[in-house]
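> dropping a prediction and its sequence here:
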Amino acid sequence: MFWLPKEWRNTRAKGQHYELLAEDYLKKQGLTPVARNYNCRYGELDLIMKEGLTWVFIEVKFRRQAGFGGALNALTQRKQQRLRRTIAHFVQKHNLAHCILRADYVAIEGQSAPQFHWIKNVL
């Protein structure tokens, strides 16, 4: 086994922790969980939830600090393109072509007292 910096060892666990925090936050806002961590060849959907009849696909990003744009600016064009393709794959696979769809972004900043920024309709 090769050596990894301590902060990289539990990246997946850290990601899942903040996805759960985001899911709890969104549940308090009235959304209903459907699925978590949907993977296909195009990418991953962090959270899939419903708000009434609307299917909501949520990308979650965490940054410890707001420097360099923080979590709010971490949704790059490339990530948006992957998100579009992954959502299209999910919609086709689950026959949701005639449903109301929305892509949201939850940016979480700070560790001890995380701040949530929920941006709707990012695509």
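Happy to help now that I have it. Predicted model, so just to flag it, every value in this text is computed and none were measured. Numbering: from 1, shown residues only.
> from now on I want contacts and neighbour counts done on CA atoms only, so please keep to that.
Fine.
> hey, where'd the helices end up in this protein?
Using DSSP state H, the helices of the chain run over 6-9, 11-28, 77-93.
> what's the closest of the ones you listed to residue 114?
Minimum separation from residue 114 across these (C-alpha to C-alpha) falls at helix 11-28, 9.3 Å.
> included below, for side-by-side comparison, is a second structure:
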Amino acid sequence: MMDTSAAGRQGEAIAEEYLRSLGYRIVGRNFRLGRHGEIDLVAFDGTTLVFVEIKYRRNRSYGAPEDSITERKRAQLRRVAEGFLFVHPHAASEYRFDVIAIEGSPAEPTIRHWKNAFW
């Protein structure tokens, strides 16, 4: 059985491959803003900067992966995104938050992509 950080890295790798297949350009991984938290991936979808939260679960024992993104987590992601934009003020004029939920085995994952999932 893999630990949660190993599973998280595996989910991030699956999501990155998926986004690249859609033409996204990855510009950051695990962007951290001190104690405020972390954004899993930062990418461009055309000219739009996308902050991506990735949730990976092997099964639904604890519910769907995307259900674990609470309002508190969304607020944390907004703060970290503000930090990214402060550090990179000319990164983009448009940005959004996407959620990628991954379930199942790494060999045959089910991927749900929620574009503009929250604000």
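Everything's here; your move. Every value quoted in this text rests on a predicted model; they were computed, and no experiment measured them.
> before we move on, the earlier item: in a markdown table: the helices of structure 1, plus mean neighbour count and distance to residue 64 of structure 1.
Shown next, in a markdown table, are these (neighbours: other C-alpha atoms under 10 Å; distance: least, C-alpha to C-alpha, whole Å):
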| stretch | mean neighbour count | distance to residue 64 of structure 1 |
| --- | --- | --- |
| helix 6-9 | 9 | 12 |
| helix 11-28 | 16 | 11 |
| helix 77-93 | 16 | 20 |
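> residue 115 of structure 1: which of those is closest?
helix 11-28 (10.3 Å).
> relative to structure 2, what is the average displacement of the closest one?
Taking mean C-alpha distance after the TM-score superposition for structure 1, the mean distance separating helix 11-28 of structure 1 from the aligned residues in structure 2 is 1.0 Å.
> what sits against the residue nearest in space to the middle of structure 2?
A centroid search over structure 2 (C-alpha atoms, centre = their mean) returns residue 53, at 2.1 Å, as the residue closest to the centre. Applying C-alpha atoms under 8 Å, 6 or more residues apart in numbering to residue 53 of structure 2 gives the contacts 39-41, 97-100.
> what's the closest of those to residue 30 of structure 2?
residue 40 (4.5 Å).
> aligned to the closest one, what sits in structure 1?
In structure 1, the residue paired with residue 40 of structure 2 according to TM-score structural alignment is residue 46.
> cool, and residue 95 of structure 2?
Looks like residue 95 of structure 2 aligns to residue 101 there (TM-score structural alignment).
> circling back: what number of residues lie near the match of residue 40 of structure 2?
Around residue 46 of structure 1 there are 22 other residues, counting by other C-alpha atoms under 10 Å.
> tell me the spacing between it and residue 60 of structure 1.
Note on residue 46 of structure 1: its distance to residue 60 of structure 1, by C-alpha to C-alpha, to the nearest Å, is 6 Å.
> joint contacts of the two?
With C-alpha under 8 Å, 6+ apart, residue 46 of structure 1 and residue 60 have common neighbours residue 19.
> what residues are up against the match of residue 40 of structure 2?
Contacts of residue 46 of structure 1 by C-alpha under 8 Å, 6+ apart are 19, 36-38, 57-60.
> in strands only, show me these.
36-38, 57-60 (DSSP state E).
> need the buried ones from those selected in ChimeraX.
Per 16 or more other C-alpha atoms under 10 Å, the buried members of these correspond to this ChimeraX selection:
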select :36,57,58,59,60
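> what's the farthest-apart pair in the ones in strands among the contacts of residue 46 of structure 1?
The span of those, defined through C-alpha to C-alpha, is set by 38 and 60 at 13.1 Å.
> many thanks, we can stop here.
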